[in-house]
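J.: Whatever this is, show me its structure:
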Amino acid sequence: MAAGLVAVTGATGFLGRHLVRELATAGYRVRILARRDVIHPLWRDLEVEVVLGDLGDERALDRLCRDAGLVVHAAGLTKARTAAAFAAVNVEGARRVAERTSGRMLLVSSLTAREPSISDYGASKRGGEDAARAVLGERLGVVRPPALYGPDDPETLPLFKLAASSPILPLLDPRARIAMMHVADAARQIAALAKAPGGFNVALCDQRPEGYSWREVFQTAAEIFGASPAYLRIPGFALRAVAAAGLLAPRSGAAPMISFGKVREISHLDWSVRPEEQMSDLPAPLFDLARGFLHSVQGYEASGVIFGKPAAIREKMLQTYSADGVKYATFADDRSRGTHL
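T.: Next up, the predicted model:
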């Protein structure tokens, strides 16, 4: 096997784009699986080998994994209408990649895999872990990121748009705690795990493994725009009604963002990261929630998103954070590498 060669699936996804850069920066030769030949702005100064294909293309998987000392499997389906659709990608895809892994495999799972009975998605992520472990045994390492956010994430953009424009923000159960993490920090820690021997199952988090309340999340987002909204408790039945409406949508369209499984996930009270799930020697996160949210909004604005709130508020916040002596990657640092896209 060629030393230093890492094969990556899911490389063009939200986390994968950052992960490829971190692996290449760490000195690995990176080969990715992609449906088309793509050069992402994050990779402008990198040499990335591309294998055209997807998880259902056995020949492409053979070419991807050939001679790779490590395979990082980050591909996965996050939205689907049925359990079978989730399993076809998240379980069978993990199994097919594992079967072609001659060295070690690092599987990027999800914190939801800890509670597989809550949703079809969580069940499929646990199923993918189990399928890969059955093939690889101790040659498998599993990493479970929490809820991720960052400047190029379409999934959390609605949160910031709502925080910027609405005088009233929703609240879920005040007892709930959700661990969160900036995507760049998650990518740095996963790249560090590429050097670890297999056999581990670790969860990631920022400086708050106990997680955040929903009020903290929305309030932190609102403060980025200088807003002081009121808060309204949203009962569970309202979320279930939204999920039911999604089931009535045309079946030919995209899978709904809010499904019954997603409602059960966001209504779950404990998405904190427990001490026994953590690994102590990973790189320290650079972003807390406030810095991470500020960085995200700056990134959205640089790529053309208009929030209708003056940028001077965020510039002042950035000056405040710079003055406290904490060193972290600013959006200005990233912009020179094109990471705002």
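
J.: When you work out contacts or count neighbours from here on, use the C-alpha atoms and nothing else.
T.: Fine.

J.: S280 - how many residues pack around it?
T.: Neighbourhood size, S280 [other Cα atoms under 10 Å]: 8.

J.: Could you list the buried residues of whichever strand or helix holds K316?
T.: In the assignment (DSSP states H and E), K316 maps to helix 312-323. Across helix 312-323, burial judged by 16 or more other Cα atoms under 10 Å covers R314, M317, L318.

J.: Okay, the first one and L282: tell me how far apart.
T.: So the one you mean is R314. Taking Cα to Cα, to the nearest Å as the measure, R314 and L282 are separated by 30 Å.

J.: And A134, by the same measure?
T.: When distance is defined by Cα to Cα, A134 is 27 Å away from L282.

J.: residue ranges for the strands of the stretch 151-300 of the chain, please.
T.: Ranges of strands within the stretch 151-300 of the chain are 168-171, 177-178, 180-182, 201-203, 230-233, 270-271, based on DSSP state E, counting those that start in this stretch.

J.: do you know which of these lies nearest M1?
T.: For the strands of the stretch 151-300 of the chain, the distance to M1 is smallest for strand 201-203, at 25.0 Å, taking Cα to Cα.

J.: how about this one, so we can line them up?
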Amino acid sequence: MSAAAHGTGMNTFSDVAGKTAPSQADKPAKSQPDGRADHQPGQNTGCAGTGHLTGVRVLLTGGTGFVGRHLLPQLLEAGAQVTCLTRSSSHIAHLPQGVAVAQADLGSGRGLAEALKGQDMVIHMAALLFGLGWQDYLRANARAARSLADAVMRADRAACTGENGGSKGIRRFVLVSSLAATGPCGTAPGVEDDTPPTPVSAYGWSKMLTEQILGRALGDRLVTLRPPIIYGSGDKGLLPVFKGVMSGLAVSPGAGREFPVSAIHARDMGQAVICACRPEATGVYHLSDGQEHTMSSFCRIMGSAVDKALEREPRRVRVIRMPLPVMALTAGLSSAFGIMADALLARLPARFGGRLRRAPNWNMDKYREARQAGWLCNGSRIRRELGFTPCMSLEAGMKEAVEGYRREGWL
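T.: Take a look at the predicted model:
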């Protein structure tokens, strides 16, 4: 359903984006936890312009995660009124002051109708990155998309009857998907925005299904971002790589070859989300910092940032090009161990086993991605059409990431 055809007499998205911000008393009544860091306009050091979303009410999923920590200050800087969708187990103490909180379950859909009341826009970032098998990814990612699609359609009907907290319905839905949904490419400039999806992993298939489910329900209200490797402070996914580099070792997939990759810093990822909120944004956008990297150069720049942060003499990072059969063996063993551990933990009471269950970061699904020729994408269309300008070079981004890790005590 297009925004223009979305109900008789309803305002367009551009009308919503330009409205005057209501007072604090007009915001939805959501809980505000104590002890959060206060956010002041102008504090954001990202690249997003101020005032772009003044008065727009945004429901954000995944806001308590790694990228969310970078995006939230940018949304506030842009003038948005943000409600962060959380689970009962979410850590919310770090959320900036002024961010409302609503609890809901994306799997069952419980609580989504209430959370969507009064909202103008949804930004969906929550996703499972590491699972034990297809069912994990489908359950966490595709089922969440179905729950959100159903809830948005119900919110549309409520808006038509004036029962949606004063909102005219969800005018824009920004989905943070993944380059894994498109598939691999080892030659520059990489996959294009109109490249037919050919995912090679269960994670990639689940993200492609997420796009399809939301696309059928939302039509041209949906804008999809497909980022490559996202890195920056707060990212635990790359922490093992940083620790290996700190000791002077790194691994690149495949003996006797380079492994080309695109990358983007989390701060620039946040800016891209802000750009995707613009009324003129349409369709699918791939993201990158505009540079072609290899896993070797990625790790060596990472090593240089670690050396500078630790104020030590530069060390040579030895990049081991691991033969694919060896990588397959280690991934298979890691997956098998994860499945056995999960089966044992499933026997424990839910309050114990549920907290301990963890899929290994290195598993057969990630091996299916690592054995490809590379992961390059062309992010020129979002720069050309929406004015997206990446601000973080790989060197500056790695410096920011290492400083963040040290603040957290992770390095």
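
J.: equivalent range in structure 2 for the helix holding K316 of structure 1?
T.: Mapped onto structure 2 with TM-score structural alignment as the criterion, helix 312-323 of structure 1 occupies no residues.

J.: Could you do stretch 21-30 of structure 1 as well?
T.: So stretch 21-30 of structure 1 is aligned with residues 73-82, judged by TM-score structural alignment.

J.: Now do the matching stretch: distance from first to last residue.
T.: 10 Å.

J.: repeat for stretch 18-31 of structure 1
T.: End-to-end for stretch 18-31 of structure 1, by Cα to Cα: 14 Å.

J.: Tell me the buried residues in stretch 81-98 of structure 1?
T.: 81, 85-98.

J.: Structure 2: matching residues for the longest helix seen in structure 1?
T.: Longest helix of structure 1, by residue count under DSSP state H: helix 120-136. Under TM-score structural alignment, helix 120-136 of structure 1 corresponds to residues 202-218 of structure 2.

J.: Mean distance of the matching stretch to its aligned residues in structure 1, please.
T.: Mean deviation of stretch 202-218 of structure 2 relative to structure 1 after superposition (mean Cα distance after the TM-score superposition for structure 1): 0.3 Å.

J.: Tell me if I am right that F352 of structure 2 is in a helix.
T.: Yes: the assignment for F352 of structure 2, made by DSSP: H, G, I helix; E, B strand; the rest coil, places it in a helix.

J.: Tally up the residues packed near the counterpart of V317 of structure 2 in structure 1, please.
T.: By TM-score structural alignment, V317 of structure 2 lines up with P229 in structure 1. If you count neighbours by other Cα under 10 Å, P229 of structure 1 ends up with 18.

J.: With the one 3 residues further on instead?
T.: The number of residues packed near L232 of structure 1 is 11, by other Cα under 10 Å.

J.: so what's it closest to, chain neighbours aside?
T.: P170 (5.0 Å; Cα to Cα, 6 or more residues apart in numbering).

J.: for stretch 111-124 of structure 1, which positions count as buried?
T.: 111-116, 118-124.

J.: now do stretch 132-144 of structure 1
T.: A132, R133, V135, L136, R139, L140, G141, V142, V143, R144.

J.: Quick check: end-to-end length of it?
T.: Across its full length, stretch 132-144 of structure 1 reaches 14 Å between end residues, using Cα to Cα.

J.: now swap in stretch 83-97 of structure 1 and tell me
T.: Note: stretch 83-97 of structure 1 ends 20 Å apart using Cα to Cα.

J.: And the helices in the stretch 101-250 of structure 1?
T.: For the stretch 101-250 of structure 1, helices defined by DSSP state H, counting those that start in this stretch occupy the ranges 120-136, 157-165, 183-193, 214-224, 236-247.

J.: Would you convert these into CSV that also reports distance to S303 of structure 1?
T.: As requested, the helices of the stretch 101-250 of structure 1 are arranged in CSV below (distance: least, Cα to Cα, whole Å):
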stretch, distance to S303 of structure 1
helix 120-136, 30
helix 157-165, 12
helix 183-193, 17
helix 214-224, 17
helix 236-247, 30
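
J.: for those helices, which one sits closest to L289 of structure 1?
T.: Going by Cα to Cα, the one of the helices of the stretch 101-250 of structure 1 nearest L289 of structure 1 is helix 214-224, 7.4 Å.

J.: between the helices of the stretch 101-250 of structure 1, which gets nearest to G27 of structure 1?
T.: helix 183-193 (10.5 Å).

J.: measure the match of V317 of structure 2 to L289 of structure 1 for me?
T.: Separation of P229 of structure 1 from L289 of structure 1 (Cα to Cα) stands at 18 Å.

J.: for V297 of structure 1, same thing?
T.: On the measure of Cα to Cα, V297 of structure 1 and L289 of structure 1 end up 12 Å apart.

J.: So which of these two has more stuff around it?
T.: V297 (26 against 20).

J.: The equivalent of the more buried one over in structure 2: what's it in contact with?
T.: Using TM-score structural alignment, the partner of V297 of structure 1 in structure 2 is V402. For V402 of structure 2, the contact set (Cα atoms under 8 Å, 6 or more residues apart in numbering) comprises G232, S233, A305, V306, A309, L411.
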